[in-house]
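Participant: kindly return the folded structure for what I paste below:
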Amino acid sequence: KLACRFWDATSGRVTVGGVDVATVNPEVLLGDFSMVFQDVVLFDDTVMGNIRLGRRGASDEEVLAAARAANCDGFVSRMPQGYATMIGENGARLSGGERQRISIARALLKGAPIVLLDEATASLDVENETEIQQALSRLLAGKTVIVIAHRMRTVANADKVVVLDSGRVAEQGAPAGLMERDGLFARMVRLQRESAQWTL
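Facilitator: This is a model prediction of the structure:
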């Protein structure tokens, strides 16, 4: 909310490219952000219409290319009217993973230089998470990425991790350095590794 200027900082500064966001019109600032949230907002429109919200002037070919890159083709091809299928209020006819892939397609279509992922894979099963991680890898290529996550493997390849504890910065650094420091980040990694059988 601070990065996108939904909130203004009460102390300190938030900068993007060295520019204080408090000096930038919020609508202009939002043009530089693509966002993928855990709770996707979709409208009672077609699959194509929902993806096109990323860039309203996009051609059908551009929308379809973004959809393919977000791994949407598989589930959309099973729908009665394909990309012209109405999906219901907030995507009521779709699974959580399908809604998330439409959200990623929308972000791909927008093509903004900064991508904000807020718990984007938190509520997904393993199969859907794999599909979405593939789509995210296409979305994130060459972008500045801000990831908010409780799953430590989500940030395993980050350049920098900031660990928050009760609203304060507990530690920050590269994942490997934080593992060596053996603080809060390392403890969370160990706990999740034991329960989910993954490695950092």
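
Participant: hey, let's count contacts and neighbours off CA atoms from now on
Facilitator: Fine.

Participant: you'd agree A84 is up against D44?
Facilitator: No. Using CA atoms under 8 Å, A84 is not in contact with D44, being 11.8 Å away.

Participant: where's the most centrally placed residue in the chain, which helix or strand?
Facilitator: Closest residue to the average C-alpha location of the chain: L117 at 2.8 Å, with CA atoms, centre = their mean. If you go by DSSP states H and E, L117 is part of strand 114-118.

Participant: which neighbouring elements make contact with that strand?
Facilitator: For strand 114-118, the elements it packs on are strand 33-37, strand 144-148, judged by 3 or more CA pairs under 8 Å, 6 or more residues apart in numbering; DSSP states H and E.

Participant: for the chain, what spans make up the strands?
Facilitator: Ranges of strands within the chain are 15-16, 19-20, 33-37, 114-118, 144-148, 161-165, 168-173, based on DSSP state E.

Participant: next, the structure of the following sequence, for comparison with the previous one:
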Amino acid sequence: MDTLMKHISVVFQDVYLFQDTIGNNIRYGRPEATTEEIKAAARAARCHDFIAALPQGYDTPVGEGGSTLSGGEKQRISIARAMLKNAPIVLLDEATASIDPENEAEIQAALRALSADKTLIVVAHRLNTIQHADQIVVIEQGRIVQKGTHDELFAAQGLYRSFWGKSSQARNQTFSSRV
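Facilitator: As a prediction, this is how the structure comes out:
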């Protein structure tokens, strides 16, 4: 199990941060990492700026579970931790599901950086999270019902296209209600 886990980084929907400093929470990805390596991972995960703006920077303690940070900030710290680990396989388990729109663009950019030259396995309901995947697998009631690229699945009459239509409609309604 230890050997397997050395090759996998996981970013969960519900991020848990330890009651420690922000720097040490990132360092959990690779305990021997230097301060400069931690900062480089934070820059790539788009969280360096908000960390540097804190009174104690990377030495800022976070409350149990990261209670002193927003959901988007915790998510980006979790992504920095995964970047620092630099495992060849990355599992994203609903990593963008509870992100507010203000943080979504930053987190999407961080996830793109995290997945460079890696095998990425994404569990997601937000379709824009998987739109550019090499292979999308649609599961319904525990069974694979479709697989292919976004373009292939969108061209087919099926569950993926139906989901995409509903997702687009919901985004348009949200946008209309903000204007």
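
Participant: quick revisit: so which of the strands of the first structure is nearest L94 of the first structure?
Facilitator: Closest to L94 of the first structure of those is strand 33-37 (CA to CA; 16.1 Å).

Participant: contact partners of the closest one?
Facilitator: Residues outside strand 33-37 of the first structure that contact it (CA atoms under 8 Å, 6 or more residues apart in numbering): 4, 100, 103-104, 107, 110-120.

Participant: where in the first structure does stretch 92-104 of the second structure fall?
Facilitator: Aligned by TM-score structural alignment, stretch 92-104 of the second structure falls on residues 117-129 of the first structure.

Participant: same question for stretch 114-130 of the second structure.
Facilitator: The alignment of stretch 114-130 of the second structure onto the first structure (TM-score structural alignment) covers residues 139-155.

Participant: that older thread, show me just the buried residues among the contacts of strand 33-37 of the first structure.
Facilitator: 4, 100, 103-104, 107, 110-112, 114-120 (16 or more other CA atoms under 10 Å).

Participant: which one of those is nearest to I51 of the first structure?
Facilitator: Closest approach between those and I51 of the first structure, by CA to CA: S103, at 7.1 Å.

Participant: the closest one maps to what in the second structure?
Facilitator: In the second structure, S103 of the first structure lines up with S78, judged by TM-score structural alignment.

Participant: my guess is that match meets I26, correct?
Facilitator: Yes. Contact criterion CA under 8 Å: S78 of the second structure and I26 qualify, at 7.1 Å.

Participant: from A135 of the first structure, how far off is A84 of the first structure?
Facilitator: Between A84 of the first structure and A135 of the first structure the distance is 22 Å, computed by CA to CA, to the nearest Å.

Participant: who has more neighbours out of these two?
Facilitator: A135 (23 against 14; other CA atoms under 10 Å).

Participant: which residues does the residue nearest to that one when sequence neighbours are not counted contact?
Facilitator: In space, and not counting its chain neighbours, A135 of the first structure is closest to A70: 4.5 Å by CA to CA, 6 or more residues apart in numbering. Going by CA under 8 Å, 6+ apart, A70 of the first structure touches R101, I102, I104, A105, L108, I132, Q134, A135, L136, R138.

Participant: which residue sits closest to the third one, ignoring its sequence neighbours?
Facilitator: To tie it back to what came earlier, the one meant is I104 of the first structure. With CA to CA, 6+ apart, the residue lying closest to I104 of the first structure is A70, at 6.0 Å.

Participant: the one you found -> the second structure?
Facilitator: Checking with TM-score structural alignment, A70 of the first structure has A45 as its match.

Participant: which residues touch the residue nearest to the centre of the first structure?
Facilitator: Contacts here follow CA under 8 Å, 6+ apart; on that basis L117 of the first structure touches M35, V36, F37, V145, I146, V147, I148.

Participant: mind running it again at 7 Å?
Facilitator: By CA atoms under 7 Å, 6 or more residues apart in numbering, L117 of the first structure lies in contact with M35, V36, F37, I146, V147, I148.

Participant: how long is the match of stretch 92-104 of the second structure end to end?
Facilitator: Start-to-end span of stretch 117-129 of the first structure (CA to CA) is 14 Å.

Participant: gap between that stretch and the chain center?
Facilitator: Distance of stretch 117-129 of the first structure from its chain centroid, counting by CA atoms, centre = their mean, to the nearest Å, is 10 Å.

Participant: ok, stretch 158-178 of the first structure next?
Facilitator: Taking CA atoms, centre = their mean, one finds the center of stretch 158-178 of the first structure at 19 Å from the center of the full chain.

Participant: and what of stretch 125-145 of the first structure?
Facilitator: 8 Å.

Participant: give me the contact list for it.
Facilitator: For stretch 125-145 of the first structure, contacts defined as CA under 7 Å, 6+ apart pick out A69, A70, N71, G97, R101, L108, P113, I114, V115, L116, T121.
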